[in-house]
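Colleague: need a 3D model of the following:
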Amino acid sequence: MSGFLQKKTFKAPKGALIYLLGFYVLVQFAWWAYMLVNLNAEIYTLKREMLVLSELVGPEQLIQKAQLDEKLSLSIWMVLGEGAVFVFILLLGFWAVRRSVAKQLDVAEQQKNFLLSITHELKSPLAAIKLQLQTLHTRNIPEEKRTQLYVRALGDTNRLESLVENLLLVNRVESGGLPLDREKMNLSKFLKELVEGTYAKQLEEKQLRLTIDSDIESSIDKMAFHSIVINLVDNAVKYGGSGAITVKLNLAEKDEIEFSVLDNGEGIPNSEKKKIFERFYRRGNEDVRQTKGTGIGLYLVRLLVERHGGVISVLDNKPNGAKFLVKLPRVDD
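Modeller: The predicted model follows:
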């Protein structure tokens, strides 16, 4: 887990660059100070020469004075130019450091939220499983009640297994240790069986509906597509509000496969539509959050979609809610 948290989502400025920038600022400051001192000395010398020239008469005096004025003007502009460069580099350095610190703070906050959420996600089902097993062990309860407890314990176990699989899958994909195992399959049949088997209760209660074009075939990694579907539908179940969720699969133009999940929740602000696919990102404060989650589900979906050469986006679902759209190239081999 520690290795998982230590990976970064951005490239911070290298330490050598910061030291080089600081050294340059100091050198520029010293040089500018030297130029100011030198300018003062030149001004003093020029004043003395002006006094000598004041004894000259005619065109010669005018020529000498013009040359001295030009020399003084060039010196002044050179000092001002060096000062401007120094100030610009200094401001640029402050901006780079500020940006780096802001990113570090964002990642630290996301990691804190991840630790809080993962602790809750692991502790809650474990506590429930323990209580159910203790009840089964210590009490003589009717067979129907025992069956209900077994089913609940199995559900909590599956939830834990899914969480651990997501964590391991993210780590493998990021490290490049997950080659795609493509196989030609009927995606329409696979998706229908997967959703009907996993979300039977939601389908029965009309909380979820399927719109699947028949006989869409492609070569795809079955485990990866399974993870894409489950994470997107789970996300819709968590945040989709009280309306029905729609799961669609169709063949689009340019021989692309479109898989989409539409909900009727609050939707996602435009400012966060890209952030939600970042690692650990979750909206709001984890200390007061009511919805379960770890902030890696959508990030994992993006990684798996991109490994297949596809893209994922989130759009507004009219009149309200969000539409997660996955576009995958159709592969026959």
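Colleague: use CA for all of it now, contacts and neighbours both
Modeller: OK.
Colleague: name the SS class of G241, please.
Modeller: coil (DSSP: H, G, I helix; E, B strand; the rest coil).
Colleague: now it, nearest residue through space, not along the chain?
Modeller: Using CA to CA, 6 or more residues apart in numbering and skipping the chain neighbours, the partner closest in space to G241 is G265 (4.2 Å).
Colleague: how about the nearest residue to the residue nearest to the spatial centre of the chain, chain neighbours excluded?
Modeller: What sits nearest the mean C-alpha location of the chain, by CA atoms, centre = their mean, is E278, with 2.4 Å. Counting by CA to CA, 6+ apart, Y299 is the residue found nearest to E278 once chain neighbours are left out, at 5.4 Å.
Colleague: now show me the structure for the sequence below, then we'll compare the two:
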Amino acid sequence: MQIGKKLKPIKLFSTIQGRIVVLYGLLFLIAFIFINLAVSQLTGSFLTTSRIDSQSQEVESIATHLAAATANGDAEELYAQMLSSSKQIGGRVLVLDTDGIVLMDSYAMLNGRLLQHKEIEDIRNNSRTVSYGFHEVDGEKGSLFDNGKFWAVYYTTPIVYQSRNVGILLVSVSIQDVMDMVTQTQQDFALVSILILLAMIMIGILIARWISKPIAQMTNAIQKMSHGDFSGKVKITGASEIVEMGKTFNRMSERLDNVENQRRDFISNASHELKTPLSSIKILAESLLYQENVPEEMYKEFLTDINAEIDRLNSLLTDLLTLAQADNPAMVMRMTWENLDEIIAECIHSLQPLAQEKNIKINHIWNGVSMRCDRLKMSTALINLISNGIKYTPPEGSVTVEVEEQSQFIIITVSDTGIGIPQEEQAHVFERFYRVDRARARDTGGTGLGLAIVQQVVRLHGGEIMLTSTEKSGSTFTITMPQGRPEA
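Modeller: Model prediction:
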């Protein structure tokens, strides 16, 4: 055995289950201790009071019975009556004079002795008609308590004959049987309490397992999350706070799983989006570099293609930078009072060349609405929405933009007559790098970030964006933002 080796601490309180069982057991133990004390006290009090009330009446009856013999000084008659009374009550009978000196003892042991017990003084002082007290006395030889101690009650009462106090009666009666009964009751109750406590601890263990099981499931799922597995779910039934916590955990797990999948998609998409134009640029550049006597027309064509691929890269990087800036909680919003219709007109003007290529008409319903906003970010969001409508609308179609005031809100709608979005895809269109039709999105130059940027800009302005779409019938994006008030 290694000297100085530390003993491992008992991990009784290291788990919720252990804590519940220990606390549950302690609560029942404390409760049983108090109940045991209360039952013992009540039982002892009841039995003792009943015994004392009964024997007090007997003592008064004995005093009446001995009065004549005591007053007449008939020692023989008195002793005979005392023996009879001693046998009747099951105790020791002593007759004392009014000064406390023993005139006669049924045990014939204390004759002539002066006794000064409190119970005797109570009678001498006329403070009580019957007095009693508890005493631990030595057992008499040959008795049930031979050579042992036992508890006895000393009863005293005046001996009255013809309205004159002629003496004091002292009766000593064992009450050990009551004490033994109380002790036995305590022991029996303690045994029952222990058995009940053990049963309660077993029930507590079952309850603790039932309570801690879902927590253990969530702990295991969280440990899996720490290793990158976000697919774990916990199965919790019933109706309680833990069930609600389990449901919340499952929602969080699902959300994290979606975020992780989006991250993987981002890496894949971003790599592809960056690699495709770079590969094209490399091929075009190598063609010009290693091919001799390249015609000027080919140079222009290849350089034009290289320029287009660079523009594509620039667009992707710009979207990524815009989204990163919008995600930054420390970003400063440059809020000014702006005419939204003017901003929309500028956006439409910049997108007219793209619309004219497909002969798409952009309609602007002008209502002269103004609000406080970050002009640059709002322009970015509107350009993304309008250009998205142009890209996914067939030739000869249209895109309509309208802004209006409703109560304390500004409502901006961008509608198109495009291909629409399937119902099952609509809940995901604002997710980053999500594309309804990936192949078509690449053909149109989409990065999958445009609508995510729009949503983030709208949220920064305290608003929300919703989509309504039907396949082959077009889509409508509705932005709702608080109006605000112009600065004085």
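Colleague: in structure 2, what residues pair with stretch 108-122 of structure 1?
Modeller: Counting by TM-score structural alignment, stretch 108-122 of structure 1 pairs with residues 260-274 of structure 2.
Colleague: give me the mean distance between that stretch and structure 1.
Modeller: In the superposition with structure 1, the average deviation recorded for stretch 260-274 of structure 2 is 1.4 Å (mean CA distance after the TM-score superposition for structure 1).
Colleague: can you list the buried residues in that stretch?
Modeller: Residues Q262, F266, N269, A270, E273, L274 are the ones in stretch 260-274 of structure 2 that count as buried (16 or more other CA atoms under 10 Å).
Colleague: just how off-centre is that stretch within its chain?
Modeller: A distance of 39 Å separates the centroid of the chain from that of stretch 260-274 of structure 2, by CA atoms, centre = their mean, to the nearest Å.
Colleague: could you do stretch 168-183 of structure 1 as well?
Modeller: Between the centre of stretch 168-183 of structure 1 and the centre of its chain there are 19 Å (CA atoms, centre = their mean).
Colleague: repeat for stretch 167-187 of structure 2
Modeller: Here the centre of stretch 167-187 of structure 2 is set off from its chain's centre by 55 Å, with CA atoms, centre = their mean.
Colleague: now stretch 331-345 of structure 2
Modeller: Between the centre of stretch 331-345 of structure 2 and the centre of its chain there are 46 Å (CA atoms, centre = their mean).
Colleague: contacts for it, please.
Modeller: The contact list for stretch 331-345 of structure 2 (CA atoms under 8 Å, 6 or more residues apart in numbering) reads 325, 364, 366-375, 379, 382, 401, 403, 486-487.
Colleague: picking up where we left off before, trace the residue nearest to E278 of structure 1 over to structure 2, please.
Modeller: Counting by TM-score structural alignment, Y299 of structure 1 lines up with A452 in structure 2.
Colleague: that match: which element?
Modeller: Using DSSP states H and E, A452 of structure 2 maps to helix 450-460.
Colleague: the counterpart of N186 of structure 1 in structure 2: neighbour count?
Modeller: In structure 2, N186 of structure 1 lines up with N339, judged by TM-score structural alignment. Applying other CA atoms under 10 Å, we find 16 residues neighbouring N339 of structure 2.
Colleague: next one: D319 of structure 2
Modeller: So D319 of structure 2, with other CA under 10 Å, has 19 neighbours.
Colleague: right, and it touches L451 too?
Modeller: No: using CA atoms under 8 Å as the test, D319 of structure 2 is too far from L451 to be in contact (10.5 Å).
Colleague: who's in contact with Q325 of structure 2?
Modeller: M331 are the contacts of Q325 of structure 2 under CA under 8 Å, 6+ apart.
Colleague: and it, how far is that from R334 of structure 2?
Modeller: Plainly put, Q325 of structure 2 is 13 Å away from R334 of structure 2 if you go by CA to CA, to the nearest Å.
Colleague: again with T476 of structure 2
Modeller: Per CA to CA, T476 of structure 2 is found 28 Å from R334 of structure 2.
Colleague: looking at those two, which one has more neighbours?
Modeller: Counted by other CA under 10 Å, T476 of structure 2 and R334 do not tie: T476 has more neighbours, with 22 against 11.
Colleague: aligned to that one, what sits in structure 1?
Modeller: Matched by TM-score structural alignment, T476 of structure 2 corresponds to K323 in structure 1.
Colleague: that older thread, F277 is in contact with the residue nearest to E278 of structure 1, correct?
Modeller: Yes: between Y299 of structure 1 and F277 a contact is recorded at 4.6 Å, counting by CA under 8 Å.
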